[in-house]
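*Asks:* sequence and predicted model, in that order:
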Amino acid sequence: MVNFEGRVAIVTGAGGGLGREHALALAARGAKVVVNDLGGARDGSGGSATAAEGVVAEIEAAGGEAIANAASVTDYDAVAAMVDQAMAKWGRIDILVNNAGVLRDKTFAKMELEDFRFVVDVHLMGAVNCTKAVWEIMRQQNYGRIVMTTSSSGLYGNFGQSNYGAAKMALVGLMQTLSIEGAKNDIRVNCLAPTAHTRMTEDLGAALPLEALGPDLVTPGLLHLVSDQAPSRCILAAGAGGFERAYVTLTQGVRIVGADAPEQVAAQFDAISDRTGEIVPDMGAAQGMIELSKAQKAHSA
């Protein structure tokens, strides 16, 4: 039984969509929840605490405990104040779900740099701000569960979403390192890549079978990623009741040196790309070790 009795969770972007489902589900299983939502439009403009307060009311009506917070995740001081609010009320923070996000979609040719910066600031730096604000608390507790909300647009690309995709893939890199650094204090860090019909996907319309893509079908995966039994360094994809894992892999490749090395890279690109024996590295140094092992074998031959 996945249970969160005695746990305190912060869920950003929890005024609607996926964040709301996450907050409601955590509260239903015993967590005390900070429902954070700036309450702005999908592009990040505007702001109101009304959405967050509405979710808190739902949680309280069901017998749970929650507080609303309208801090922008891009404002570190406001995020730190949110964390202080939770600590003052409940004395600990066990779970952080970095879910807040915005969209400003355009092709790269037509996109203003400000729109690129803003989307990266909300998704990437917003998660950095929230994570930094709780990190020392979790280290002192020797317990923490953090989820970054990534996307297939970051993992695999999507037309018109260079800003969003770049930010979402950056969150994977953040997760990879934080999971290593947090391991000794039982801070487990994972990524969730959801497919769901929310305000963020409403423009897709008939391109998706929207009735099958309820955000509630993603949340069970989130609950596992923040539970006592959570994995770490996992990229969990979820949507329509389906769950998959994505991996960043490394092929065995080949060693090429010499004056004609550029030509040989081209000639042997299929061999370089051969996925036979590919690995999921424990850390970035694995790439260098594979490359050095090829050189050592060549020298000892």
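*Replies:* That came in fine, so what should we check first?
*Asks:* C-alpha only now, for contacts and for neighbours.
*Replies:* Will do.
*Asks:* go ahead and name everything in contact with stretch 9-17.
*Replies:* For stretch 9-17, contacts defined as C-alpha atoms under 8 Å, 6 or more residues apart in numbering pick out 19-23, 26, 31-39, 51-55, 73, 93-101, 197-199, 215.
*Asks:* hold the first one in mind and look at this next one:
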Amino acid sequence: MTGICTGRVAVVTGAGRGLGRAHALALAAEGAAVVVNDLGVAADGAGGSAGPARQVVEEIRAHGGRAVAHTGDITTDDGARSLVTTALDTFGRLDALVNNAGFLRDRMLVNLAEDDWDAVMRVHLKGHFLPLRHAAAHWRAETKAGRTPDARVVNTSSGAGLLGSVGQANYSAAKAGVLGLTLVAAAELARYGVQVNALAPAARTRMTERTFASTMAPVEGAFDAMAPENVSPLVVWLAAADSAGVTGRVFEAEGGRITVMEGWRPGPTLDKGARWSPTEAGEAARGLLAAAEPARPVYGAS
């Protein structure tokens, strides 16, 4: 198979269903050998099965591609290490890491249990950090050995991480953390030939079917704007050598739309040159807010 990822090896976490599956298939279609990671859990993280990962591997191989399943838990150090080792032992190299694994434990803040908070932080944030750390250690070793990689990392954030989402305090906080991790990793890993970017996708998956149930049903014969496969072309390009020079950026992708997101930037400012009194500070803040762009509403806010 040939394409813009020919000769490259990509790891995709959470690749047994939804967006991860679409990414894995699209990477393989463009020539990449793919490590398909998935625990096969339910939408809330319960249970587990090797079936989803193996099924995606079979799909890739049926179309002439190369793939191997990895069913380890990438939120543990051993599982994340074995993920990287699987790529190296099976295909001899690692060129791209697509961090995508996740699940939901949605509750309003006052009903959000500590276990629900910890579980979502573990899979979304720690599940990004540990694979990234082990992949980065490999790429650093390659650089020190005189073989500077041309490597890529694509992290998965969310509109909830950009704006917040009512009923998803844990998920929003974790996905905002992914953005911070992306920016730091892009700065730190550039010296090792690694580019790191983040994506905030919108698509029809198990995680979103209840949220968008009224707007997500595809119309026969029309463009299915919520299909996960619409997001994957950008992921493939970000994982390819063609994306040279693009790092530390955040994209939104939905249907046929791609948006470069522009994060926190200084807006109106006022410097007194001395300490403010509380009243003065309040007056200054109100004046600055009047001159600033209005904040975008949190998803689900009335």
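*Replies:* Arrived safely, thanks for sending. Being a predicted model, the structure only gives us computed values, none of them experimental.
*Asks:* restricted to strands, list the contacts of stretch 9-17 of the first structure.
*Replies:* Judged by DSSP state E, the contacts of stretch 9-17 of the first structure include 32-36, 95-98 as members of strands.
*Asks:* select from those the one having the most neighbours.
*Replies:* In terms of neighbours by other C-alpha atoms under 10 Å, these top out with Asn36 at 32 neighbours.
*Asks:* hang on, that residue packs against Val79?
*Replies:* No - using C-alpha atoms under 8 Å as the test, Asn36 of the first structure is too far from Val79 to be in contact (9.6 Å).
*Asks:* which residues do these two both contact?
*Replies:* Common contacts of Asn36 of the first structure and Val79 (C-alpha under 8 Å, 6+ apart): Ala71.
*Asks:* residue in the second structure matching Val102 of the first structure?
*Replies:* Using TM-score structural alignment, the partner of Val102 of the first structure in the second structure is Phe103.
*Asks:* mind listing what its match touches?
*Replies:* By C-alpha under 8 Å, 6+ apart, Phe103 of the second structure lies in contact with 42-45, 120, 123-124, 207.
*Asks:* mind redoing it with 6 Å?
*Replies:* 43-45 (C-alpha atoms under 6 Å, 6 or more residues apart in numbering).
*Asks:* so which of the residues you listed is the closest to Leu270 of the second structure?
*Replies:* Lowest distance from Leu270 of the second structure to the contacts of Phe103 of the second structure (C-alpha to C-alpha) belongs to Asp44, with 46.4 Å.
*Asks:* follow-up on the earlier one: can you say which of the contacts of Phe103 of the second structure are buried?
*Replies:* By neighbour count, with 16 or more other C-alpha atoms under 10 Å, the contacts of Phe103 of the second structure hold 44-45 as buried.
*Asks:* nearest to Ala281 of the second structure, of the contacts of Phe103 of the second structure?
*Replies:* Closest to Ala281 of the second structure out of these is Asp44 (44.8 Å), distances taken as C-alpha to C-alpha.
*Asks:* you'd agree that closest one is up against Gly102?
*Replies:* No - using C-alpha atoms under 6 Å, Asp44 of the second structure is not in contact with Gly102, being 8.9 Å away.
*Asks:* picking up where we left off before, ok, now how distant is the match of Val102 of the first structure from Ala190 of the second structure?
*Replies:* According to C-alpha to C-alpha, to the nearest Å, Phe103 of the second structure stands 30 Å off from Ala190 of the second structure.
*Asks:* quick check: closest non-adjacent residue to the residue most central in space within the first structure.
*Replies:* In the first structure, the residue lying closest to the centroid (C-alpha atoms, centre = their mean) is Met148, at 1.9 Å. Closest residue to Met148 of the first structure apart from its sequence neighbours, by C-alpha to C-alpha, 6 or more residues apart in numbering: Cys191 at 4.7 Å.
*Asks:* what does Gly7 of the second structure give?
*Replies:* Nearest non-adjacent residue to Gly7 of the second structure, counting by C-alpha to C-alpha, 6+ apart: Ala32, 6.1 Å away.
*Asks:* what does Gly14 of the second structure give?
*Replies:* In space, Gly14 of the second structure is closest to Ala101, 3.8 Å off (C-alpha to C-alpha, 6+ apart).
*Asks:* equivalent analysis for Val260 of the second structure, please.
*Replies:* In space, Val260 of the second structure is closest to Phe251, 4.6 Å off (C-alpha to C-alpha, 6+ apart).
*Asks:* try Glu58 of the first structure
*Replies:* Of all residues not flanking Glu58 of the first structure in the chain, Leu24 sits nearest, at 7.8 Å (C-alpha to C-alpha, 6+ apart).
*Asks:* how many neighbours does the one you found have?
*Replies:* With other C-alpha under 10 Å as criterion, Leu24 of the first structure counts 25.
*Asks:* ok, now Pro131 of the second structure?
*Replies:* Residues lying near Pro131 of the second structure (other C-alpha under 10 Å) number 26.
*Asks:* where do the helices sit along the second structure?
*Replies:* In the second structure, helices defined by DSSP state H lie at 18-29, 51-62, 77-91, 114-120, 127-144, 159-163, 169-189, 232-239, 278-291, listed in chain order.
*Asks:* average offset of the third one relative to the first structure?
*Replies:* Per the superposition on the first structure, helix 77-91 of the second structure and its aligned residues are separated by 1.4 Å on average (mean C-alpha distance after the TM-score superposition for the first structure).
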